[in-house]
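1. what's the 3D shape of this:
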Amino acid sequence: MMDHLVILIRSISAFFILMVIARILGKQTLSNMNFHEFVTAVILGAMAANFAFNEKIAVVHLIIALSVFTITSYVLSKLFMKFRKFKMWTEGTPTVLMEGGRILEDNLRKNNMTLDSLNQQLRQKEIFDIEEVEYALLEVNGKLSVQKKKELQAVTLKDLHLNAGNILQFPIELVIDGQLLNDNLKSNHIPESWILSQLEARNKKLEDVFYAVKSSNGQLYLDDYKDNIQHPIDIE
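-> All right, here's what the predicted structure looks like:
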């Protein structure tokens, strides 16, 4: 009877320890699990399960091990925010699977993905005809992002004022965390002077910009570090 009680207490303790760790690591871990977060989750889960049923594992040893992996994951998350190249090297980058309505077979093979898998994920996006797709990207978390062809996209009030002859372009990221993405500029033949002139016209400096993207309609979207929002909404 005593053994059963010990297992019960250890199991409950393990559950609440994991709850605290998940809270520390934040919401991003739950919504978009990347490589290092996946590894951390597997290891922490295995540790907690062993602690619940293996009485030979000392509580102190468990706390040390859990602390090491929690701190490691937390530090990596902060490094990813500060050093984008390190994040890209560690996690990889999104892969274009379809461009201009065409399937990129080499990119499918590089990601060990079959055409059946692509069609399955498209169906989960309520796309049953692959001809509807303009762009499809495989995100680093394994999810598929899809942009339909222009004529098949839902019409908004803004669309009614657009010239029907406008060509739909794929959004191009130009600035992240105050730094120009030179590779994106070069590959899309966008001169650096263009983005700088756009910033100057808005009385902005490069170091003031957190994020800048050339949107589908060719306009520049900017997000500053200072959002001037006094009471940002965060639903707990």
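2. contacts, neighbours, all on C-alpha from now
-> Fine.
3. who's in contact with the residue nearest the centre of the chain?
-> In the chain, the centroid-proximal residue (C-alpha atoms, centre = their mean) is N32; its distance is 5.9 Å. Counting by C-alpha atoms under 8 Å, 6 or more residues apart in numbering, N32 touches N141.
4. For V175, see how far away it is.
-> Counting by C-alpha to C-alpha, to the nearest Å, the gap from N32 to V175 is 22 Å.
5. got it, and S145?
-> 21 Å.
6. who has more neighbours, those two?
-> Between S145 and V175, counted using other C-alpha atoms under 10 Å, the more crowded position is V175 (23 against 16).
7. who does the helix or strand containing that one touch, helix- and strand-wise?
-> For V175, the host element (DSSP states H and E) is strand 172-176. If you count contacts as 3 or more C-alpha pairs under 8 Å, 6 or more residues apart in numbering; DSSP states H and E, strand 172-176 packs onto helix 182-187, strand 209-214.
8. Buried residues of whatever helix or strand comes next after the last one, list them for me.
-> If I follow you right, that is strand 209-214. Using DSSP H and E, the helix or strand that follows strand 209-214 in sequence is strand 220-224. By 16 or more other C-alpha atoms under 10 Å, the buried positions in strand 220-224 come out as L220, L222, D224.
9. Just the closest of those to I21, please.
-> Using C-alpha to C-alpha, D224 is the member of the buried residues of strand 220-224 that lies nearest I21, at 31.5 Å.
10. what's the spacing between that closest one and Y211?
-> Counting by C-alpha to C-alpha - D224 and Y211 are separated by 7 Å.
11. Alongside the first, I'd like the structure of this one:
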Amino acid sequence: MPDWLHIVVRATSTLVLLFVLTRILGKKQISQLTFFEYVIGITLGDLAGAISTDVEANFGHGVIAILVWCFVPLGMELLTLKSKTLRNWVDGKGTVLIKEGKVLEDNLKKERFTADELLEQLRSKSVFRVADVEFAMLEASGDISVLLKSELQPLTPKHLNMKLVTEKPTQTVVMDGEIQNEPLAAAGKGRGWLHEELDKIGVTIENVFLGQVDTHGELTVDLFDDKLQVPAPSARPMLLATLKKCEADLELFSLTTQHEQAKMMYESCSEQLTKVIQSVTTILRS
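-> Model (predicted):
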């Protein structure tokens, strides 16, 4: 067998082997790596390259070495699931760098972190003042987790006592001009509804690159022809406007009627509708 063909066969076999082993090791190997996983990744890559191109080396021995470097770490991972002590020893543990707004210089030296590196990591988290940080920890993966002081944290609906609807995954119901039946069913919609919504905005299914149904059941589309302008969904704003019109009509009826009982009924309904409008305004405007 010619050397070039030999290398092709060895490289292809090694590629398939690494793919299978990577699937066995799981997604953790392609996420933030710990020191141990970093060493394993480098070694496996070096072994794969060596046995792929070194035609004089025994291919079987190279495969055995790769299997050892794969299954020993896999066994270690299974053991670390049972023991926190072993997990701390193998993966390492986080180090507090800032506590209660104060930089812990001793911990910085322990992790061989300079002030410039700390500031760089904070800037990557959109934090430009150390004084704004309540707590920061260097994780085992090498990333820094940052907690801002309470008064600097983003405002959330909970702070305003606002109740929002539970968000559901957005379903892609059209892709490359083809209707996706499973996402369409997951969104609780049918083909008839989809065609009706597309007719409202004057778009054919063949011209839709992506069509998605959001939490509120509204369809948004991206077209192949970017020159065409698609109107924004208007169902929720129209519903809000209709509710406000009904509220105004009830107030008008209460002012114009001469019947006391009817007047009280209109006023009561108007007050109830006002509360409803206040509770759904955020949802219908978003």
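12. could you give the angle of the strand holding V175 of the first structure to strand 220-224?
-> 20 degrees (axes from the mean of the first three to the mean of the last three C-alpha atoms, to 10 degrees).
13. quick check: strand 172-176 of the first structure aligns to which part of the second structure?
-> Mapped onto the second structure using TM-score structural alignment, strand 172-176 of the first structure spans no residues at all.
14. Then stretch 84-94 of the first structure?
-> With TM-score structural alignment as the criterion, stretch 84-94 of the first structure aligns to 84-94.
15. Tell me which residues are up against that stretch.
-> Here stretch 84-94 of the second structure has contacts from T34, F35, F36, L79, T80, L81, M137, L138, E139, A140, using C-alpha under 8 Å, 6+ apart.
16. In three-state terms, how would the residue lying closest to K99 of the second structure once chain neighbours are set aside be classified?
-> Excluding its sequence neighbours, the residue lying closest to K99 of the second structure (C-alpha to C-alpha, 6 or more residues apart in numbering) is F135, at 4.7 Å. At F135 of the second structure the chain is in strand, as set by DSSP: H, G, I helix; E, B strand; the rest coil.
17. Kindly report the same for V55 of the second structure.
-> Quick answer, by three-state DSSP: V55 of the second structure is coil.
18. and it, how far is that from M1 of the second structure?
-> Distance from V55 of the second structure to M1 of the second structure, by C-alpha to C-alpha: 11 Å.
19. So for the two, which sits in the more crowded spot?
-> More crowded of V55 of the second structure and M1, by other C-alpha under 10 Å: V55, with 14 against 6.
20. dump the residue contacts of that one.
-> D3, H6, I7.
21. what's the closest of those residues to T172 of the second structure?
-> Using C-alpha to C-alpha, those come closest to T172 of the second structure at I7, 43.6 Å.
22. show me what contacts the closest one?
-> Here I7 of the second structure is in contact with S52, T53, D54, V55 (C-alpha under 8 Å, 6+ apart).
23. buried subset of those residues?
-> Buried among the contacts of I7 of the second structure by 16+ other C-alpha under 10 Å: S52, T53.
24. Distance to L21 of the second structure for the contacts of I7 of the second structure - can I get that in TSV?
-> Shown next, in TSV, are the contacts of I7 of the second structure (distance: C-alpha to C-alpha, whole Å):
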residue	distance to L21 of the second structure
S52	16
T53	20
D54	21
V55	23
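25. of the contacts of I7 of the second structure, closest to A235 of the second structure?
-> S52 (60.5 Å).
26. Tell me the counterpart of the closest one in the first structure.
-> Match for S52 of the second structure (TM-score structural alignment): A52.
27. Output the contacting helices and strands for the host helix or strand of its match.
-> Using DSSP H and E, A52 of the first structure falls within helix 35-53. In terms of contacts (3+ C-alpha pairs under 8 Å, 6+ apart), helix 35-53 of the first structure is packed against helix 2-25, helix 59-82.
28. Would you tell me which of the ones you listed gets closest to V96 of the first structure?
-> Among these, if distance is taken as C-alpha to C-alpha, the winner is helix 59-82, at 22.1 Å.
29. so how much does that closest one differ from the second structure once superposed?
-> Taking mean C-alpha distance after the TM-score superposition for the first structure, the mean distance separating helix 59-82 of the first structure from the aligned residues in the second structure is 0.8 Å.
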